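Chemist: structure for the following, please:
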Amino acid sequence: MTTPAPYPIGSPGRPWGEAEVAAWLSRQTRQRNYAADVLSVIERLHTRFDVVEYGRLDYHPDAYPLFAIRSRDWRDELPCALVTGGVHGYETSGVRGALQFVDEHASRYEGRVNLLVAPCVSPWAYERIHRWNMHAVDPNRSFRENSPAQESAALMRLVAPLRDRVIVHIDLHETTDTDESEFRPALAARDGKAFEPGEIPDGFYLVDDTENPQPEFQQAVIAAVANVTHIAQADRNGEIIGSPVVAPGVIHYPFKQLGLCAGITHAPYTTTTEVYPDSLRATAEQCNAAQVAAVCAAIDFALAHR
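Modeler: Here you go, the predicted model:
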């Protein structure tokens, strides 16, 4: 068995301090453009939907406005559906899938449910194709009181007045080969822990909430996505990314305990999607379409089971 090379920043067994975070930050470069890729699409959607600026990341020398898209026919007596993407900025289909859903499918829910879509929660990380924000903090472990991540805190403020009215929240993510080659090794180094290699699942899967499992809901989403792309299989240990597979394509995480985005409301139906864009069996377009199919299936199920 080959021993993984040490991560190039920090010392084995010692958590990072300010110097290591600064060294890590110096290696991050802008590789794509949030304004061109995301804000321009939101601007076009503004003709059909309401758009709200719910925060602004102050990451000197840059600032990033945070936008959410809302149903134009918002009615207080209707339940709400929340869709979030780009919590991990490098997970491209989460951003593109959220925007594609709004463009192609949101109108069919008019008068049935209020839609709130935050398509790119972490624009700094989106531009740098990274999991963390500029402080080496993972936003998707930071949805909690006194959050250390501006991205997480801003989204929680937006959603707070609606937490009891949200009936479904679907958070769009990806699992990529770089999780194993870069992001998990970086996480281990940052926290002063030994990196233990894992296995990247080939295909789509869902993460259900340990504290509020909804197996019928999860399987409805899996069934819809299976028409678009393949579903990840359990590994030889019966697991996906180290967690037991509880149903085809489904594992459990404790959302609120881990500070995950999917735990920020009191919605009865919640899930986190995971698409595998590096698969030889799927295209980028399929990954986007899988996210869209998951969103539609999640909202349809929630509305049918109110």
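Chemist: from here on, contacts and neighbour counts on C-alpha atoms
Modeler: Will do.
Chemist: give the contact list for Asp209.
Modeler: Residues near Asp209 by Cα atoms under 8 Å, 6 or more residues apart in numbering: 252-255, 270-271.
Chemist: one more: Asp164?
Modeler: So Asp164 contacts 265-267 (Cα under 8 Å, 6+ apart).
Chemist: what is the nearest of the contacts of Asp209 to Pro12?
Modeler: Closest approach to Pro12 among those (Cα to Cα): Tyr253, at 28.1 Å.
Chemist: wait, the closest one sits on Asn212?
Modeler: No - the pair Tyr253 and Asn212 fails to qualify as a contact (Cα atoms under 8 Å) at a distance of 10.0 Å.
Chemist: which of these two has more neighbours?
Modeler: Using other Cα atoms under 10 Å as the criterion, Tyr253 and Asn212 rank with Tyr253 on top: 17 against 14.
Chemist: distance of the more buried one from Asp179?
Modeler: From Tyr253 across to Asp179, the span is 18 Å (Cα to Cα, to the nearest Å).
Chemist: of the contacts of Asp164, which is the most crowded?
Modeler: Comparing the contacts of Asp164 by number of neighbours (other Cα under 10 Å), Thr265 comes first, having 23 neighbours.
Chemist: I'd guessed that one sits against Pro161; true?
Modeler: No - using Cα under 8 Å, Thr265 makes no contact with Pro161, being 9.8 Å away.
Chemist: part of a strand, is Asp208?
Modeler: Yes - assessed with DSSP: H, G, I helix; E, B strand; the rest coil, Asp208 lies in a strand.
Chemist: quick check, it in contact with Gln214.
Modeler: Yes - judged on Cα under 8 Å, Asp208 makes contact with Gln214 at a distance of 7.2 Å.
Chemist: what about the nearest residue to Trp74 once chain neighbours are set aside, how many neighbours?
Modeler: Of all residues beyond its chain neighbours, the one nearest Trp74 is Asn114 (5.6 Å), with distances taken as Cα to Cα, 6 or more residues apart in numbering. Using other Cα under 10 Å, Asn114 is surrounded by 24 other residues.
Chemist: could you do Asn288 as well?
Modeler: 25.
Chemist: to compare with the earlier structure, here is another sequence to fold:
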Amino acid sequence: MSQPYSIGTVGTPWTTQEKQHWLQAQSIKRSYRDNVISKITELKKTFTVEQYGSLNYSERIFDLFAIKSPNWDITKPVALVTGGVHGYETSGVHGALEFIEKFGQHYSQSFNLLVLPCLSPWGYETINRWNPHTIDPNRSFYHDSPAQESQMAANYLAQYDKNILCHIDLHETTDTDNSEFRPALAARDGVVNHNWNIPDGFYLVGHTQKPQADFQKAIIEEVAKITHIAPADEQGKLIGVPIEQFGVINYDGTKLGLCMGVTNAPFVSTTEAYPDSAVATPQLCIDGQVAAIKGALNYLIKTPL
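Modeler: Have a look, this model is predicted:
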């Protein structure tokens, strides 16, 4: 259990006043335009780029982009990659961009690639899990979503849903989950916070409705060539959830409103890198994310479906 959060009264859910207090405490720490849009602009030379929405927060506009295979072929399945659903999870954003830049042309021979690299640009700039309205986009993929980030992505992806074969959603589990984001969540909701054990290493979250154990195993094996896989804790769990196999736990992504449940893709996985590991570097986390996507697509290429 952590110390009480700095905003609000213990046991009392936040009102508009506390939420505004939280928002006023946030600040811009990096540039979506310089770090993300600049790379998307470069990718226009090789790939198709579509704007699927715009967010208007505090009189600032954040345009949202999808990157697609240049020669879209309706006879090929769609492979979807999403990053930055939680804007603070850096390697998810840059892993998606690095994958499409370095390997997009190769995998476009087998798939129609569809990459949404940064669903939450405000969260990217302020290094936040929530959007400005204290809403977690990765718990908001459902009908009439209160999170614009989630709703705009879902609306855009709906046109492709029947052809999406796999969806890899790139995330991180960080030490700030325990020091900041889980305490803030408990304070917002007026409940007692219980921190979880942060896994030291890379792991995956499969979907309980379509776990695809061999698919998850193939991803883990590819990532293990790049970086270490998180061992289970002394209770055989990762983040409080029993492991299904080495480096893999399962959530009901649809019931929980997670991004990995936004489509009907039969093969889905949420990655979780650990940037705060003593042996991690920012580039190693990015490389792990890229390896996860490659592991997923290589499995689907080799496996009769």
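Chemist: would you mind giving the contacts of Asp209 of the first structure as JSON lines with secondary structure added?
Modeler: Below are those laid out as JSON lines (three-state DSSP):
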{"residue": "His252", "secondary structure": "strand"}
{"residue": "Tyr253", "secondary structure": "strand"}
{"residue": "Pro254", "secondary structure": "coil"}
{"residue": "Phe255", "secondary structure": "helix"}
{"residue": "Thr270", "secondary structure": "strand"}
{"residue": "Thr271", "secondary structure": "strand"}
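Chemist: ok, back up a step: and the contacts of Asp164 of the first structure as a markdown table, adding secondary structure and distance to Ala23 of the first structure?
Modeler: Shown next, in a markdown table, are the contacts of Asp164 of the first structure (DSSP: H, G, I helix; E, B strand; the rest coil; distance: Cα to Cα, whole Å):
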| residue | secondary structure | distance to Ala23 of the first structure |
| --- | --- | --- |
| Thr265 | coil | 36 |
| His266 | coil | 39 |
| Ala267 | coil | 40 |
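Chemist: okay, those in CSV with distance to Ala226 of the first structure next?
Modeler: Converted to CSV, the contacts of Asp164 of the first structure look like this (distance: Cα to Cα, whole Å):
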residue, distance to Ala226 of the first structure
Thr265, 27
His266, 28
Ala267, 25
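Chemist: what's the closest of these to Pro12 of the first structure?
Modeler: Checking these against Pro12 of the first structure with Cα to Cα, the nearest one is Thr265 at 38.0 Å.
Chemist: what lines up with that closest one in the second structure?
Modeler: In the second structure, the residue matched to Thr265 of the first structure (TM-score structural alignment) is Thr263.
Chemist: would you confirm that its match contacts Asp161?
Modeler: Yes - taking contacts as Cα under 8 Å, Thr263 of the second structure lies within contact range of Asp161: 5.8 Å.
Chemist: where do the helices sit along the first structure?
Modeler: Here the first structure has its helices, by DSSP state H, at 18-26, 34, 40-45, 92-104, 123-128, 150-159, 177-178, 184-190, 215-225, 255-258, 284-304.
Chemist: looking at these, which is buried most?
Modeler: helix 123-128 (a mean of 25; mean count of other Cα atoms under 10 Å).
Chemist: quick revisit: which of Asp208 and Gln214 of the first structure has more neighbours?
Modeler: Between Asp208 of the first structure and Gln214, counted using other Cα under 10 Å, the more crowded position is Asp208 (25 against 15).
Chemist: residue contacts, the counterpart of Ala194 of the first structure in the second structure?
Modeler: With TM-score structural alignment as the criterion, Ala194 of the first structure lines up with Val192 in the second structure. By Cα under 8 Å, 6+ apart, the contact set of Val192 of the second structure is 1, 11, 186.
Chemist: could you redo the last one with a cut-off of 10 Å?
Modeler: Taking Cα atoms under 10 Å, 6 or more residues apart in numbering, we find Val192 of the second structure in contact with 1-2, 4, 10-11, 183, 185-186.
Chemist: likewise Pro161 of the first structure?
Modeler: For Pro161 of the first structure, the contacting residues are Thr265, by Cα under 10 Å, 6+ apart.
Chemist: strands of the stretch 51-200 of the second structure, start to end?
Modeler: 60-68, 78-83, 112-116, 164-172 (DSSP state E, counting those that start in this stretch).
Chemist: between those, which one is closest to Glu125 of the second structure.
Modeler: strand 60-68 (10.5 Å).
Chemist: report all helices and strands that that closest one contacts.
Modeler: Counting contacts by 3 or more Cα pairs under 10 Å, 6 or more residues apart in numbering; DSSP states H and E, strand 60-68 of the second structure packs against helix 38-43, strand 48-57, strand 78-83, helix 90-107, strand 112-116, helix 121-126, helix 148-157.
Chemist: one more pass at 6 Å, please.
Modeler: Contacts defined by 3 or more Cα pairs under 6 Å, 6 or more residues apart in numbering; DSSP states H and E place strand 60-68 of the second structure against strand 48-57, strand 112-116.
Chemist: got a markdown table for those strands, with distance to Gly83 of the second structure too?
Modeler: Putting those into a markdown table (distance: least, Cα to Cα, whole Å) gives the following:
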| stretch | distance to Gly83 of the second structure |
| --- | --- |
| strand 48-57 | 15 |
| strand 112-116 | 6 |
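Chemist: tell me which of those strands sits nearest to Glu101 of the second structure.
Modeler: Smallest distance to Glu101 of the second structure across these (Cα to Cα): 10.8 Å, for strand 112-116.
Chemist: which part of the first structure matches that closest one?
Modeler: Against the first structure, strand 112-116 of the second structure falls on residues 114-118 (TM-score structural alignment).
Chemist: so which residues make contact with that stretch?
Modeler: Stretch 114-118 of the first structure has contacts (Cα atoms under 6 Å, 6 or more residues apart in numbering) with 68-71, 74, 80-84.
Chemist: Pro275 of the second structure and Ile286 of the second structure: what is the separation?
Modeler: Shown here: Pro275 of the second structure relative to Ile286 of the second structure, a distance of 9 Å by Cα to Cα.
Chemist: count of neighbours near Thr84 of the first structure?
Modeler: Neighbours of Thr84 of the first structure under the rule other Cα under 10 Å: 26.
Chemist: got it, and Ser107 of the first structure?
Modeler: Around Ser107 of the first structure there are 16 other residues, counting by other Cα under 10 Å.
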